[in-house]
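*Asks:* Sharing a model that was predicted from the sequence below.
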Amino acid sequence: MTDAKPKQLLHLVFGGELDDVSGISFTDLSQVDVVGVFPDYESARVAWKAKAQATVDNAQVRYFIVHLHRLLEPDTVKA
């Protein structure tokens, strides 16, 4: 019997201050906060939510989740 690890569906969480909240252009790319890479959407969502809540007082700051697994393996079925 082997313990099969679940397939990693990598997600990146990052954010920072935007020039205009209606777009995705950062005020200063050197100040973009890379929160980390996570093995699944749920753990990425938890990290995203914590950062978003911590910066709620600054309306210009936004955090994003990028589905890295979709970029790395675009032809596979998305889970």
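*Replies:* Yes, it's here.
*Asks:* going forward, measure contacts and count neighbours with C-alpha atoms only.
*Replies:* Fine.
*Asks:* ok, now how distant is D19 from V61?
*Replies:* Plainly put, D19 is 9 Å away from V61 if you go by C-alpha to C-alpha, to the nearest Å.
*Asks:* Comparing these two, which residue is more hemmed in?
*Replies:* Neighbour comparison, D19 and V61: the larger count goes to V61, with 19 against 14 (by other C-alpha atoms under 10 Å).
*Asks:* was I right about the more buried one contacting L18?
*Replies:* Yes. Counting by C-alpha atoms under 8 Å, V61 sits close enough to L18 to count as a contact (6.0 Å).
*Asks:* just the helices in this protein please.
*Replies:* 41-54, 68-72 (DSSP state H).
*Asks:* Check it against this one:
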Amino acid sequence: MAKLHLVFGGKVADPRVLDFTDISKLDIVGIYPDYEQAEEAWRAAAQRTVDDAEMRYVVVHLHRLLEPGDPANP
């Protein structure tokens, strides 16, 4: 199975936690086939909003959600 990764972000109430203030306004950057491409997209998105302390972008390991009990799925 491909190790899919989702990159998205949005405004947060507190920059120390991932409590998005309005999930209807999340910026969905994309889904990537490996962590390296996802990290590159994450860095680009985060860099675009570097001056906005309330914006957070994250990489979600979709493959872990699809097969949570699979020991071959680190």
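*Replies:* Here it is on my side, so go on. The model shown is predicted, which means the values in this text are computed figures rather than measured ones.
*Asks:* TM-score for this pair?
*Replies:* Scored by TM-score structural alignment, normalised by the length of the second structure, the superposition of the two chains gives a TM-score of 0.91; 73 aligned residues with a C-alpha RMSD of 1.2 Å.
*Asks:* picking that back up, would you mind giving the helices of the first structure as JSON lines with mean neighbour count added?
*Replies:* Formatted as JSON lines, the helices of the first structure follow (neighbours: other C-alpha atoms under 10 Å):
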{"stretch": "helix 41-54", "mean neighbour count": "16"}
{"stretch": "helix 68-72", "mean neighbour count": "14"}
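*Asks:* who wins for proximity to V32 of the first structure among these?
*Replies:* helix 41-54 (12.5 Å; C-alpha to C-alpha).
*Asks:* Spit out the contact partners of the residue nearest to E67 of the second structure when sequence neighbours are not counted.
*Replies:* Counting by C-alpha to C-alpha, 6 or more residues apart in numbering, N73 is the residue found nearest to E67 of the second structure once chain neighbours are left out, at 7.3 Å. Residues near N73 of the second structure by C-alpha atoms under 8 Å, 6 or more residues apart in numbering: 63-64, 67.
*Asks:* In the first structure, point me to whatever sits opposite N73 of the second structure in the alignment.
*Replies:* If you follow N73 of the second structure across to the first structure using TM-score structural alignment, you land on K78.
*Asks:* so how far is G36 of the first structure from the nearest residue to R70 of the first structure once chain neighbours are set aside?
*Replies:* In space, not counting the residues next to it along the chain, R70 of the first structure is nearest to K78; the distance is 7.3 Å by C-alpha to C-alpha, 6+ apart. Separation of K78 of the first structure from G36 of the first structure (C-alpha to C-alpha): 21 Å.
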